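J.: How does the following fold in three dimensions:
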Amino acid sequence: MQLSSSFSSFLVSVLFAVTLSDRSHAVPTEHPAAQNSSSGLSVHSYASRSTHQLIVRAPEPITVPLQNIGKDQAYYASLFIGGNPVPFNLLADSGSHDLWVFSETSPQRGNHNGIGSVSSPQTFANLNRAWSTGYEDGQGINGAVFSDNVFIGGKGISGMVMGTAQTATQDIAESREDGILGLATGRFSRTGGLTLLDSLVHAQIIPEAVTGWKLSRKADGLNDGEIVFGGINSNKFDPNTRITLANIDTNDGGYKVALDGIMANGAVVVGASIGIIDSGSTDITAHPVVAQRLNAQIPGAELDEDGEYIIPCNTQTVFVVGIGQAAWPIDPRDLSFSRVRGRNGYCVSNIQADEDRAANEILLGAAFLKNVYHILDKGRNQVGLARLR
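T.: Next up, the predicted model:
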């Protein structure tokens, strides 16, 4: 998901940020769920301590599974917060910065997991500050800032500052996930605390501020999606195809790369552009003129009465995205989304128009990212791509 422009301009005061940055550190305690051997949580965070000796282990990457939501609509990672024994399933979003979850007192909570003084009585701390955030698609939340311990991949961070959703727009309230895990480039979230990635680095739990991504395709039946925090998984990609690109996003705190162009049916459809890497978006979105040009390459594509492109579900059109002087094809199965009611054999296209998208920018969501292994190197301000094995 992409943050709205009004929120992209938000700045955290330096004094407040420095104060909070010193609060996150490794937690040498056991999460309640660790009593269940199936949880995978270790007793200690990253260093083993005893009264007789101190063994400091070098930080190692953490691998967290990514689960599909719907037909590759989105991907969630699970983590624990405070004393709540139920995991929080959070949308893994490289297009935003914040970690937030539903408040346990939210009237819109429904079946979502929530946090508060009831579910986490020992460590939950209400910081008595309101906060809100919004996204490019018009969705947003309002809530409060809190701190609590966070456990991910068997490791723990104490006193991490996060946000709750007390109220949310309809699509967020009706979504399957319990919140959003923002993994864009900003060091501080809009709650005023360090982002999860920077908290893990600051606490010396992981070696560096980099994430390695494999988004699975439900049609493949492998369920092998994952995020590696602090490193990459070289078993997931062909190292001979790996390229490294400069992140050219200078304003929005996300990840953007230079596109050489997009081809289909043996011809260049779109010339040099800017590609926005966004794991929190399902589809590929572009300026209406560009979106029309792309969908026109798919035989049978139509613009329906709601202004959405629909295409034959069994399309065989192959788009090839040029990045770093290398060709990155999109599997035709990734061009179609949900089936269209009343139109046998038609699906919603995963290439859609966005009137707010700049004419030279194309958002590359999961429809593209499923076809590559991508590396988001926040520390070096770079993006890596490689062919999947």
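J.: use CA for all of it now, contacts and neighbours both
T.: Fine.
J.: From Gln139, how far off is Leu90?
T.: 16 Å (C-alpha to C-alpha, to the nearest Å).
J.: and if you look at Ile284?
T.: From Ile284 to Gln139 the distance is 18 Å (C-alpha to C-alpha).
J.: same deal with Asn314?
T.: Remark: distance between Asn314 and Gln139 (C-alpha to C-alpha) = 31 Å.
J.: Neighbour count: those two, which is higher?
T.: Remark: of Asn314 and Gln139, Gln139 carries more neighbours, 17 against 13, as counted by other C-alpha atoms under 10 Å.
J.: Contacts only, for the more buried one.
T.: 168-172 (C-alpha atoms under 8 Å, 6 or more residues apart in numbering).
J.: Most neighbours of all these, which one?
T.: Ala168 (22 neighbours).
J.: Regarding the residue nearest to that residue when sequence neighbours are not counted, which helix or strand does it belong to?
T.: Distances taken as C-alpha to C-alpha, 6 or more residues apart in numbering put Ile141 closest to Ala168, at 4.3 Å, once the chain neighbours are dropped. Per DSSP states H and E: Ile141 is located in strand 140-152.
J.: and that strand, how far from the chain's centre?
T.: Mean-position distance between strand 140-152 and its chain equals 16 Å (C-alpha atoms, centre = their mean, to the nearest Å).
J.: Stretch 319-331 now?
T.: That offset, for stretch 319-331, works out to 22 Å (C-alpha atoms, centre = their mean).
J.: so how far is the first residue of it from its last?
T.: Per C-alpha to C-alpha, the first residue of stretch 319-331 is 8 Å away from its last.
J.: Sequence B follows; please return its structure for comparison with A:
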Amino acid sequence: MPVEQEQPDVAYFGQITFGTGTPQNFDIQFDTGSGDLFVFGKDCDSPACDDKPKYDSDLDTSFSLIEGKDFSVEYADGTEVNGDSAKTTIVIAGISVETQEFGVADEVSDDFEHPYVGIMGMAFSETSENEQITPITNLINNNQLDNPQFSFMLGRDADQSPSELTIGGSNPDRYHADTLTFTHLIDNNGGAWEIPIDNCVVNGEELNLEGRTGIIDTGSTRIILPPDDADTFYSEIPTAIDNGDGSYALPCDEQHEVSLVFGGKTWNIDPRDFTVEIDEDDCIGSVVYADTGSDTEWHIGSAFLKNVYTIFDQGNRQVGFAELA
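T.: This next block holds a predicted model:
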């Protein structure tokens, strides 16, 4: 199915249909870094919901409220969403998921300013803060998919390249099959798409940090490192200056070669995806720092994922990268 983006390359979303009777279509972000599904509900009076499409349960013949179960989720960026838990039929990429649990949001953080009106978590169900079973897991459990996988191609605004989600396998027209390399999830993954990172290379210098893992996160724009690792990373770029806010300033006219190594294969990041202009003549590196929950855990967002075709193989608990066709 086609995927849209919040420009430039900030977030990726697509249309999901909620309900039967009068089907309601909403733009929902696809987030492999979380495990909950929600949509703005008609009773949401938060500023974030102003002038936005909202789900109306009165129009939905499949709607059932889950009595006594509130919905609440908080994301890594601090966004909070609250509401009721319910079930209905949803349709994604032409595939119907019956009795899918979701949150009907009536309260959303003010900073949720996006072109989409909900988020679909695509990590494993263990990551759900509301004990939901994810739509992908439901499809797998119901034997509705050819393969227990889904795949993303994330486009780049500068190239006007398309974005695409394939559920139930991958689209062989979009990648070079002979370059496809799978890496198994780490054992203690907590339901995340977390794989070992072999190495990171900055302008030809290998960082050789031991025991690092990466959560493959379509819901993140940047590549997020623990502060000490970011310090090590930017020590290879003499012109980088720590802004003190999680980002490093870079001269806009510099190009840097950054690569990540997974499964023994080196994947290069387009220099345009690394040096990001946030204001006129004001640039930062797309590698940023924050408390990731562990000194060794990195979050690998679209700054990297735009450069590869990614297969999320839920059945075999592995992530595959391939060169784009």
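J.: In the second structure, what residue corresponds to the residue nearest to Ala168 of the first structure?
T.: Aligned counterpart of Ile141 of the first structure in the second structure: Val81 (TM-score structural alignment).
J.: got the contact list for that match?
T.: 71-74, 105-109 are the contacts of Val81 of the second structure under C-alpha under 8 Å, 6+ apart.
J.: Distance check, it against Val288 of the second structure.
T.: 25 Å.
J.: Also Gly214 of the second structure?
T.: Separation of Gly214 of the second structure from Val288 of the second structure (C-alpha to C-alpha) stands at 14 Å.
J.: What of Gly246 of the second structure?
T.: From Gly246 of the second structure to Val288 of the second structure the distance is 5 Å (C-alpha to C-alpha).
J.: The two: which has the busier surroundings?
T.: A count of neighbours by other C-alpha under 10 Å puts Val288 above the other of Gly246 of the second structure and Val288, at 23 against 16.
J.: Pick out the most distant pair among the contacts of Gln139 of the first structure.
T.: Ala168 and Asp171 (8.2 Å; C-alpha to C-alpha).
J.: Contacts only, for the alignment partner in the first structure of Ser125 of the second structure.
T.: Using TM-score structural alignment, the equivalent of Ser125 of the second structure in the first structure is Gly186. Gly186 of the first structure makes contact with 97, 195, 253-254, according to C-alpha under 8 Å, 6+ apart.
J.: now, which of the residues you listed sits nearest Glu208 of the first structure?
T.: Among the contacts of Gly186 of the first structure, and counting by C-alpha to C-alpha, the member closest to Glu208 of the first structure is Thr195, at 13.5 Å.
J.: Please, where are all the helices along the stretch 101-250 of the second structure?
T.: For the stretch 101-250 of the second structure, the helices defined by DSSP state H, counting those that start in this stretch cover 135-141, 227-234.
J.: can you pull the buried residues of the longest one?
T.: So that's helix 227-234 of the second structure. In terms of neighbour count (16 or more other C-alpha atoms under 10 Å), helix 227-234 of the second structure has its buried residues at 227, 229-230, 233-234.
J.: burial count for the nearest residue to Asp173 of the second structure once chain neighbours are set aside?
T.: Using C-alpha to C-alpha, 6+ apart and skipping residues adjacent in sequence, the residue nearest Asp173 of the second structure is Ala325, 7.0 Å away. Per other C-alpha under 10 Å, the neighbour tally for Ala325 of the second structure reads 11.
J.: now Asn188 of the second structure
T.: Neighbours around Asn188 of the second structure, by other C-alpha under 10 Å: 8.
J.: From Gly293 of the second structure, how far off is it?
T.: From Asn188 of the second structure to Gly293 of the second structure the distance is 14 Å (C-alpha to C-alpha).
J.: Check Val97 of the second structure too.
T.: 33 Å.
J.: Looking at these two, which one has more neighbours?
T.: Between Val97 of the second structure and Gly293, Val97 has the larger neighbour count (other C-alpha under 10 Å), namely 19 against 9.
J.: Need the counterpart of the more buried one in the first structure.
T.: With TM-score structural alignment as the criterion, Val97 of the second structure pairs with Ile157.
J.: Superposed on the second structure, what's the mean shift for the strand or helix carrying its match?
T.: Using DSSP H and E, Ile157 of the first structure falls within strand 155-165. Taken against the second structure, strand 155-165 of the first structure registers an average deviation of 1.9 Å after superposition, with mean C-alpha distance after the TM-score superposition for the first structure.
J.: In terms of secondary structure, what does that strand contact?
T.: strand 25-26, strand 99-103, strand 140-152, helix 196-202 (3 or more C-alpha pairs under 8 Å, 6 or more residues apart in numbering; DSSP states H and E).
J.: So for Val64 of the first structure, which of the ones you listed sits nearest?
T.: Closest to Val64 of the first structure of those is strand 140-152 (C-alpha to C-alpha; 7.7 Å).
J.: Now that closest one: buried residues?
T.: So, applying 16+ other C-alpha under 10 Å, buried residues of strand 140-152 of the first structure: 140-152.
J.: For the residues you listed, give me JSON lines that also has distance to Cys347 of the first structure.
T.: JSON lines is the format used below for the buried residues of strand 140-152 of the first structure (distance: C-alpha to C-alpha, whole Å):
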{"residue": "Gly140", "distance to Cys347 of the first structure": "27"}
{"residue": "Ile141", "distance to Cys347 of the first structure": "30"}
{"residue": "Asn142", "distance to Cys347 of the first structure": "34"}
{"residue": "Gly143", "distance to Cys347 of the first structure": "36"}
{"residue": "Ala144", "distance to Cys347 of the first structure": "39"}
{"residue": "Val145", "distance to Cys347 of the first structure": "41"}
{"residue": "Phe146", "distance to Cys347 of the first structure": "42"}
{"residue": "Ser147", "distance to Cys347 of the first structure": "43"}
{"residue": "Asp148", "distance to Cys347 of the first structure": "43"}
{"residue": "Asn149", "distance to Cys347 of the first structure": "43"}
{"residue": "Val150", "distance to Cys347 of the first structure": "40"}
{"residue": "Phe151", "distance to Cys347 of the first structure": "39"}
{"residue": "Ile152", "distance to Cys347 of the first structure": "37"}
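J.: quick one, what contacts His374 of the first structure?
T.: His374 of the first structure is in contact with 212-214, 383-386, counting by C-alpha under 8 Å, 6+ apart.
J.: Which pair of those residues spans the longest distance?
T.: Maximum distance among the contacts of His374 of the first structure (C-alpha to C-alpha): 14.0 Å, for Lys214 and Val383.
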